[in-house]
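Peer 1: Here is the input, now give the coordinates:
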Amino acid sequence: MTADCPEHLLLRQLFDRAVEVADPIRSLAAHLPPKPAGRVVVIGAGKASARMAEAAEAAWGPCEGLVITRYGYARPCRGIEIVEAAHPVPDAAGVAATARMLDLVAGLNADDFVLALISGGASALLCAPAGGMTLEEKQAVNQALLSSGAPIGQMNILRKHLSRVKGGQLAAAAYPARMLTLLISDVPGDAPGLIGSGPTVGEAATAADAAQIAAEWQIPLPASAQAALSQSGVLAPEDPRLSKVQNLIYAAPSQSLAAASALAEAAGLKVISLGNDLEGEAREVANTHAAEALRLQAARKPGDAPLLLISGGELTVTRRGKGVGGPNAEYCLALAIALQGAAGIHAIACDTDGIDGAAEVAGAVIGPDTLARAKAAGVAPADALAANDAHNFFASIGGQVVTGPTLTNVNDFRAILIG
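Peer 2: Here you go, the predicted structure:
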């Protein structure tokens, strides 16, 4: 990012604050009960799950267990085994680790206790293809979903019905043991069943609904996937095997946005929330936000406090080109094009897990000089947008935000500063 710009430094501080309050090492222990007597098994998956396991052991001491996280996101634990696997497209390491997790909870009895730690990313990291699906077929379906522009809720319904572990099936494998699932929400609306495709939460949507989603978003399903849908093991919400499970969301986008908003207000900004649960095509949302920013700027009077438009949620990208991009970078690129260098408007959009789409980049920042910098660098913003190549665009002009693994995941963070 452009480190010499005070507006961009402020926006980065707000983003960092949003990430900080969702760090499991700071927030998880308060939601743990005293460590139960008897056998305790800790399981989990997601981009924040290793950090969650680290926090659990900080409170409870060494524990038996297995947690799957993204490559590069492991944390030191004394008893819980941390396995790294691929995200957002699953790999053989995830398949093998998921099979071991199912074996670990098999045979537990009613006196045993399971702590499940689930965060965004578990949909890919927990991988147990249903029916006769191969890993390669599962990868192809997942890649098609990621490129389709489908909302996360619909993506995860299809994922559940093509899995042997999602949609409550992980909880069923541990039944009749007692289970507490602690969740970090990365989904608009904070529905527990959408976080990581709900491995410990029942699902009301049927296999027929899943097939309709595949048809609507033009997701090719091989014969093995169609067969898997006809034999779906997803649990209905009222299934008795879920009766021993308590699902608790303890960290969510709303909390992170509130913390960033408080910091902004302390810095003298007037904060306007656009919502913590926005969905939609990144470029279209950017156009709407640009129009609102210009409208509000035109209405400002001399002496008015600077404005901050803040929002969260999960935007999507329909892949049209062959570039390297993600919804946050594409949002920023489309926003810059729509603003056309408007003076006094700066913005940031980043994924709180540090990974935006197809690159090890959290997102991007823009300002009034973004298009001029692009012209000087010889890159065409409209061409980059058409090719879904936002990450390369911002790499060429110094507009990337790179954090490395943040060890948490409360979805997208967007802020537009209007001076």
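Peer 1: C-alpha only now, for contacts and for neighbours.
Peer 2: Will do.
Peer 1: Just give the number of residues close to the residue nearest to residue 88 when sequence neighbours are not counted.
Peer 2: Nearest residue to residue 88, sequence neighbours excluded (Cα to Cα, 6 or more residues apart in numbering): residue 124, at 5.6 Å. By other Cα atoms under 10 Å, 27 other residues sit near residue 124.
Peer 1: element containing residue 124, please.
Peer 2: helix 122-125 (DSSP states H and E).
Peer 1: try residue 343
Peer 2: For residue 343, there is no helix or strand it lies in under DSSP H and E.
Peer 1: my read: it touches residue 370, true?
Peer 2: No: between residue 343 and residue 370 there is no contact, the gap being 11.0 Å when judged by Cα atoms under 8 Å.
Peer 1: To compare with the earlier structure, here is another sequence to fold:
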Amino acid sequence: MSWPEPQQVALWLQALFEAAVARAQPERVLAAHLPEPPRGRTVVIGAGKAAAAMAQAVEAAWPRAAPLSGVVVTRYDHTPPRPADLLARIRVLEAAHPVPDEAGMVASGELLAAVRGLSADDLVLCLMSGGASSLLTLPAEGLSLADKQRINRQLLRSGAPIDEMNVVRKHLSRIKGGRLAMACAPARVLTLAISDVPGDDPAVIGSGPTVPDPSSCTEALGVIRRHAIDLPPEVLRALETGTLETPKPGAAHWARVETRIIATPWQSLEAAAERARAMGLEAHILGDGIEGESRDIGRMHAAIARSVAQRGQPFRSPCVLLSGGETTVTVRATAPGKVLGRGGRAGEFCLGLAQALGGAPGIWGLAADTDGIDGLDDNAGAWVGPDTLVRGTALGLRIDDHLDRHDAHGYFAALGDLVVTGPTFTNVNDFRAVLVLSSG
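Peer 2: Just a heads-up that it's a prediction; the model follows:
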């Protein structure tokens, strides 16, 4: 059987990714969820990789004559060009992600200052999206910024799933875990959130700054001990005694607090599936909450794709397998003399996928982060084809070595197979597409 040119397949896969990202753009989904202006003031606050784009969408849709002010914080370089007809009534600040910095602390303080002194006639619009946990940085008593940075790095390298990381972050913060909503009282609070977490739980998105926290100090301690996270002794004692407990359901002000999820990973996967069907391909969504080690999830996808290609089970080819969720990369100690490489979850998935496919004909794959940034690098992800290993070997690359060093960026950059989009100004987490054209 003759296969399409690799460039053509790359364009097909890229089109599916673009459809997923387009479905979650704030300018497309936000305006329908805006309430009528209140009798009093409307104050906009927010954080996340989509915060600036969400703020612009609010400004574009909000009545010009109605009062509107506020401040949001987003990741560096994640502010889209401002349309010329907007009045810039909402200030946009930028800070570091995924490891917080001083700018994040300043921005968090400004968000809290913006909601002080409000009345019951006022409305707070809180715009939340993935990345807010790192961008909203106000350490608990006894913690310095340096402590928070060190703890964040440990969590990121531990392989802990996002919900566990956020349990810790909530209890070590003065703004997360419902505390921001309490600071807005007695004003009404409406949170509009773009979900980047499996299950779309508002208490997990951005560590739930405007959502009552169902987790406890005891659970946070469990995560810390399970993953050997180092805390200052006084903070450890504060967790043990419950001093750092977060606001729980039941407080009267929660009756004036509402959250609406305006974009989800599942909706974006559905949009990609629709695009695939328009291209004449059957599309199957494996799930939007797949978690686990990135390389292992890549191997799992390879096993399903091989079964489709060889046996026509559980689906018949040609088809595309779609999935989302948030995988993890547990950074392991390397052998003496080996240096850790560069790469994120999507790239490591692609390494595992390519290794397990072993050059199987007729199978291609793409994995990318929908925010356009895979980990700390300048690419969104990478793509894999039947010739990935052959071309890598010809360049002297050993895929096992790149997996050992978590160096997906180095491997796929050498092949010219990185997916580079720049910031997309939204975030519905990981996107994966495996195209199977061969038939058993």
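Peer 1: Now the TM-score, please.
Peer 2: In this superposition the chains share a TM-score of 0.96, using TM-score structural alignment, normalised by the length of the first structure; 416 aligned residues with a Cα RMSD of 1.6 Å.
Peer 1: what's the spacing between the equivalent of the residue nearest to residue 88 of the first structure over in the second structure and residue 165 of the second structure?
Peer 2: Following TM-score structural alignment, the counterpart assigned to residue 124 of the first structure within the second structure is residue 134. Using Cα to Cα, to the nearest Å, one gets 11 Å for the distance from residue 134 of the second structure to residue 165 of the second structure.
Peer 1: part of a helix, is residue 323 of the second structure?
Peer 2: No: Residue 323 of the second structure is assigned strand when assessed by DSSP: H, G, I helix; E, B strand; the rest coil, not a helix.
Peer 1: picking that back up, so for residue 343 and residue 370 of the first structure, which sits in the more crowded spot?
Peer 2: Higher neighbour count among residue 343 of the first structure and residue 370: residue 370, with 22 against 14, using other Cα under 10 Å.
Peer 1: can you pull out the strands in the stretch 51-200 of the second structure?
Peer 2: Using DSSP state E, counting those that start in this stretch, the strands found in the stretch 51-200 of the second structure span residues 69-75, 90-95, 123-128, 188-194.
Peer 1: residue range for stretch 94-114 of the second structure in the first structure?
Peer 2: Counting by TM-score structural alignment, stretch 94-114 of the second structure corresponds to 84-104 in the first structure.
Peer 1: From the chain's centroid, how far away is the matching stretch?
Peer 2: How far stretch 84-104 of the first structure lies from its chain's middle: 18 Å, per Cα atoms, centre = their mean, to the nearest Å.
Peer 1: picking up where we left off before, and residue 421 of the second structure, which of the strands of the stretch 51-200 of the second structure is closest to it?
Peer 2: Among those, the nearest to residue 421 of the second structure by Cα to Cα is strand 69-75 (15.9 Å).
Peer 1: what angle separates that closest one from strand 123-128?
Peer 2: Strand 69-75 of the second structure and strand 123-128 meet at an angle of 10 degrees, taking axes from the mean of the first three to the mean of the last three Cα atoms, to 10 degrees as the criterion.
Peer 1: against the first structure, where does strand 69-75 of the second structure fall?
Peer 2: Using TM-score structural alignment, strand 69-75 of the second structure pairs with 64-70 in the first structure.
Peer 1: and that stretch, how far from the second structure on average?
Peer 2: Stretch 64-70 of the first structure: mean distance to aligned residues in the second structure after superposition is 0.3 Å, counting by mean Cα distance after the TM-score superposition for the first structure.
Peer 1: Now do the buried residues in that stretch.
Peer 2: Buried residues in stretch 64-70 of the first structure, counting neighbours by 16 or more other Cα atoms under 10 Å, are found at 64, 65, 66, 67, 68, 69, 70.
Peer 1: just the helices in the stretch 51-200 of the first structure please.
Peer 2: 92-105, 122-125, 135-148, 152-161, 169-174 (DSSP state H, counting those that start in this stretch).
Peer 1: Likewise for the stretch 301-419 of the first structure?
Peer 2: Under the criterion DSSP H, counting those that start in this stretch, helices of the stretch 301-419 of the first structure are mapped to 327-339, 370-377, 381-386, 390-397.
Peer 1: What is the mean deviation of the longest helix that the first structure contains from its aligned residues in the second structure?
Peer 2: Longest helix in the first structure, counting residues (DSSP state H): helix 282-299. Compared with the second structure after fitting, helix 282-299 of the first structure has a mean deviation of 1.0 Å; criterion: mean Cα distance after the TM-score superposition for the first structure.
Peer 1: which residue numbers in the second structure go with that helix?
Peer 2: Taking TM-score structural alignment, helix 282-299 of the first structure hits residues 294-311 over in the second structure.
Peer 1: What is the distance between the matching stretch and the centre of its chain?
Peer 2: Taking the mean of its C-alpha atoms, stretch 294-311 of the second structure sits 24 Å from the chain's own mean (Cα atoms, centre = their mean).
Peer 1: if I look at the spatially closest residue to residue 297 of the first structure that is not a sequence neighbour, how far off is residue 290 of the first structure?
Peer 2: Of all residues beyond its chain neighbours, the one nearest residue 297 of the first structure is residue 418 (6.5 Å), with distances taken as Cα to Cα, 6+ apart. Residue 418 of the first structure is 11 Å from residue 290 of the first structure, where distance means Cα to Cα.
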